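*Asks:* I need the structure of the sequence given here:
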Amino acid sequence: MSNNDIQTQIEQERQAARDACDTSGANSKECAAAWDAVEELQAEASHKKNQPQKTSFETYCDNNPDAAECRVYDD
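*Replies:* Next comes the predicted model:
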C-alpha cells in the first residue's frame, strides 16, 4: 500500500469516525473504535516512513533472484 493510499484511507476513516461520534455520541464505544481505526492507520503510515527504501539493485534482485549478480555465497 502506497503512502498516498494510506493517507486517503486515513481521511476516509476520519470522516467515518466523525460520523460515528455525531451519531452515537462522543463517549460511545462506536466513536472510540472508529478513532482507534484512525490511529492504527496513522501508525502504519509512520512505520512505512521509517522503513528504508530499497535500492534499484535490491529491487532487481527481488525480481530476478537467479541472476548472477544476485547470488549470495556462504564462506
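
*Asks:* C-alpha from now on. contacts and neighbour counts both.
*Replies:* Noted.

*Asks:* Name the nearest residue to Ala17, ignoring sequence neighbours.
*Replies:* Leaving aside its sequence neighbours, Ala17 sits nearest to Ala34 (Cα to Cα, 6 or more residues apart in numbering; 4.7 Å).

*Asks:* Next, the structure of the following sequence, for comparison with the previous one:
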Amino acid sequence: MTTSLNGNQAAETATIEHAILEAINEARAACEQGGNHSAGCAVAWDIVEELQAEKSHKQQAKHNKTSLENYCDRHPEAVECLIYDV
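*Replies:* This is a model prediction of the structure:
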C-alpha cells in the first residue's frame, strides 16, 4: 500500500514538473514573439507561477509519518500497531 502511494506521489510530482517545464518553454516563446512587456508574456509567466505554487502546496501537504507509523509499516503484526473495532 505504501509503495503505491509513493508511486502515485512520484508520478504526480513528475507530471507537475513536466507541466512546469512546458509552461516555461511556452512563456519564453510568448515573450520572444510578443515582447517582454506584452500581455501574453505576462499571462504565460503567471501560469508558470501558478504551477510552481501548486507543486509547493502539494509538498507542504505531504503527511510526515511519525516514528510509530514508520515502525508499524515495517512491523504491522506488532501489538502497538494492531487496531481493533469495538
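
*Asks:* Give me the aligned partner of the residue nearest to Ala17 of the first structure over in the second structure.
*Replies:* Using TM-score structural alignment, the equivalent of Ala34 of the first structure in the second structure is Ala44.

*Asks:* ok, its match - how many residues close by?
*Replies:* 19 (other Cα atoms under 10 Å).

*Asks:* Against Gly34 of the second structure, how distant is it?
*Replies:* 11 Å (Cα to Cα, to the nearest Å).

*Asks:* and if you look at Ser4 of the second structure?
*Replies:* Distance, Ser4 of the second structure to Gly34 of the second structure, by Cα to Cα: 44 Å.

*Asks:* Off-centre distance for stretch 36-44 of the first structure?
*Replies:* Using Cα atoms, centre = their mean, to the nearest Å, the mean C-alpha position of stretch 36-44 of the first structure is found 9 Å from that of the whole chain.
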